[in-house]
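>>> Provide a 3D model corresponding to the input given below.
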Amino acid sequence: MSVGRAHSALIRRLFEIGAIRFGEFTLKSGITSPFYIDLRVVISFPDVLEQIGVLMAAVVARCGGDRVGGIPYAGLPLAVAASLAGRMPLIYPRREEKGYGTRRRIEGQFKAGERVVLIDDIITDGASKLEAIQPLEEAGLVVKDLVVLVDREQGGRELLAARGYTVHPVLTISQCFDEGERAGLAPAELIRQSREFLKASRFA
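The predicted structure is shown next:
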């Protein structure tokens, strides 16, 4: 599937800044991958972060909702960028409850019944998304949609769909590979190996 000019420009920048790398990497799920998407580096490149914010905000707008929610830690700066680009209020669930002060599980202002569009950097198996959704729903917020920058296309999107959540990726890893190969940003053999890995390691 082809991508638009803005998406193509973003993919090229992701390769240039080392956000998409090839090698041998152990993922959070425990599997070894021949490529790694390190979107934490984008905070050091304001132009890239701004690009991401604009593209994510456009997807969030199509989802509707009252607030965006950033998933710590990698998804939070992307959510801030999208919040600023789309002028939408931001909240985020803490990974752990504060043991002092307000003892909040969720930072930011909200009302029960409001609809939150969650934002994260990437989706692999979807487990971390469910962890982030739980405290929001327990607080009375409604979560139906999640926006991720990159879908690794390993089944996480489908697994969340089975639980009633819709994942909207700005980019898929296939689109990144296609653009990287077309622009000569990565060796064709490494991309081929990575594509084969994806076919053999889906969770759903």
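>>> contacts, neighbours, all on C-alpha from now
OK.
>>> just the helices in the chain please.
5-16, 46-63, 75-86, 127-138, 156-162, 173-182, 188-200 (DSSP state H).
>>> among the ones you listed, which is the most enclosed?
Neighbour counts (mean count of other CA atoms under 10 Å) averaged over each of these peak at helix 75-86, with a mean of 23.
>>> quick one: contacts of that one?
43, 49-50, 52-58, 61, 68-71, 88-90, 92, 119-121 (CA atoms under 8 Å, 6 or more residues apart in numbering).
>>> distance of the closest residue to residue 96 other than its chain neighbours from residue 165?
Leaving aside its chain neighbours, residue 96 sits nearest to residue 105 (6.9 Å; criterion: CA to CA, 6 or more residues apart in numbering). Here residue 105 is placed at a distance of 21 Å from residue 165 (CA to CA, to the nearest Å).
>>> quick one more, to check against the first:
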Amino acid sequence: MSDLRQEFIAFSVEAEVLRFGEFTTKAGRLSPYFFNAGLFHDGATLGQLAQFYAQTLLDSGVEFDMLFGPAYKGITLASATSVALAGKGRNTSFAYNRKEAKDHGEGGTIVGAKLAGKVVIVDDVISAGTSVRESVDMIRAAGAEPVAVLIALDRMERSGKDGALSAHSAVQQVAQEFGIPVISIANLDDLFGYLSGATADPRLSQHKEAVAAYRSRYGV
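I've put the predicted structure just below:
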């Protein structure tokens, strides 16, 4: 596990954005952990989160011209990442969409810079891939090219229901469907490595077995 990934997991736990216990996912599964990027809701934590996004994107080597944030969480994430990139010497424009078209003023559903060139979609996680598909459609309709999806945490979790689980995760399906990479700051393997590591809080290491069982059942 890279230092950046380890730092991100530790940061998420400390900010209580990554929590352990029993949580019901959108798929109706009982998960031993839950990641909610919406809880990065103050200036300090959002600024630090944006640094992780920006550095991960730069380290990926993906060529890009601008960022796109799907409503709603992606709006904050894309704009904050753009600020962080500028601080690293890479001034990058960004845009985002409205859920409903505006019929006055500038109108339309896209706010911010004009969609053009190579575009990176910035979001928190990929569950069903719906927001990514909608984003890809909007970007291509504008004549621009989606080149990657940048997320915080890849759950590395197979889609579908018990007895009919997909061979691939939602992240893998998105990558295959659109032929673009999905870049994550960290993933489930990094999370498990953190719980297994010597630096893990003893209060957290007690969740290791539950996470391992969940990964064995649903992981790719």
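>>> ok, back up a step: higher neighbour count, residue 105 and residue 165 of structure 1?
residue 165 (18 against 15; other CA atoms under 10 Å).
>>> what's the match for that one in structure 2?
In structure 2, residue 165 of structure 1 lines up with residue 180, judged by TM-score structural alignment.
>>> ok, now how distant is the residue lying closest to its match once chain neighbours are set aside from residue 42 of structure 2?
Once flanking residues are discounted, residue 180 of structure 2 sits nearest to residue 148: 5.2 Å by CA to CA, 6+ apart. According to CA to CA, residue 148 of structure 2 stands 27 Å off from residue 42 of structure 2.
>>> more neighbours: those two, which one.
Per other CA under 10 Å, whichever of residue 148 of structure 2 and residue 42 has more neighbours is residue 148, with 24 against 8.
>>> quick one, what contacts the residue nearest to residue 185 of structure 2 when sequence neighbours are not counted?
Nearest non-adjacent residue to residue 185 of structure 2, counting by CA to CA, 6+ apart: residue 152, 5.0 Å away. For residue 152 of structure 2, the contact set (CA under 8 Å, 6+ apart) comprises 53, 123, 124, 125, 184, 185, 186.
>>> can we see that at 7 Å?
124, 125, 184, 185, 186 (CA atoms under 7 Å, 6 or more residues apart in numbering).
>>> any chance of the helices of structure 1 in TSV, with distance to residue 114 of structure 1 too?
Below are those laid out as TSV (distance: least, CA to CA, whole Å):
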stretch	distance to residue 114 of structure 1
helix 5-16	30
helix 46-63	13
helix 75-86	16
helix 127-138	10
helix 156-162	20
helix 173-182	32
helix 188-200	37
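>>> any idea how many residues pack against residue 204 of structure 1?
Residue 204 of structure 1 has 11 nearby residues by other CA under 10 Å.
>>> test my guess that it contacts residue 155.
Yes. Counting by CA atoms under 7 Å, residue 204 of structure 1 does reach residue 155; the two are 4.5 Å apart.
>>> in structure 2, what residue corresponds to residue 128 of structure 1?
Using TM-score structural alignment, residue 128 of structure 1 lines up with residue 131 in structure 2.
>>> aligned to residue 196 of structure 1, what sits in structure 2?
So residue 196 of structure 1 corresponds to residue 213, using TM-score structural alignment.
>>> what do you get for residue 26 of structure 1?
Using TM-score structural alignment, residue 26 of structure 1 sits opposite residue 24 in structure 2.
>>> mind listing what the closest residue to its match other than its chain neighbours touches?
Closest residue to residue 24 of structure 2 in three dimensions, ignoring its sequence neighbours and counting by CA to CA, 6+ apart: residue 30, at 4.7 Å. Taking CA under 7 Å, 6+ apart as the criterion, residue 30 of structure 2 is in contact with 22, 23, 24.
>>> what separates residue 30 of structure 2 from residue 22 of structure 2, distance-wise?
For residue 30 of structure 2, the distance to residue 22 of structure 2 - CA to CA - is 6 Å.
>>> same check, this time on residue 189 of structure 2
Distance from residue 189 of structure 2 to residue 22 of structure 2, by CA to CA: 19 Å.
>>> what's the neighbour count on residue 167 of structure 2?
15.
>>> same check on residue 34 of structure 1?
Neighbours of residue 34 of structure 1 (other CA under 10 Å): 18.
>>> quick check: it vs residue 196 of structure 1, distance?
According to CA to CA, residue 34 of structure 1 and residue 196 of structure 1 sit 10 Å apart.
>>> and if you look at residue 21 of structure 1?
16 Å.
>>> can you check residue 35 of structure 1 too?
Residue 35 of structure 1 is 12 Å from residue 196 of structure 1, by CA to CA.
>>> which residues does residue 74 of structure 1 contact?
Taking CA under 7 Å, 6+ apart as the test, what residue 74 of structure 1 contacts is 40, 120, 121.
>>> alignment lookup: the residue nearest to residue 185 of structure 2 to structure 1.
Aligned partner of residue 152 of structure 2 by TM-score structural alignment: residue 149.
>>> same check on residue 105 of structure 2?
Aligned partner of residue 105 of structure 2 by TM-score structural alignment: residue 101.
>>> repeat that for residue 63 of structure 2.
Aligned partner of residue 63 of structure 2 by TM-score structural alignment: residue 64.
>>> could you do residue 93 of structure 2 as well?
Match for residue 93 of structure 2 (TM-score structural alignment): residue 89.
>>> my read: the match of residue 165 of structure 1 touches residue 147, true?
Yes. Assessed by CA under 7 Å, residue 180 of structure 2 is found in contact with residue 147 at 5.6 Å.
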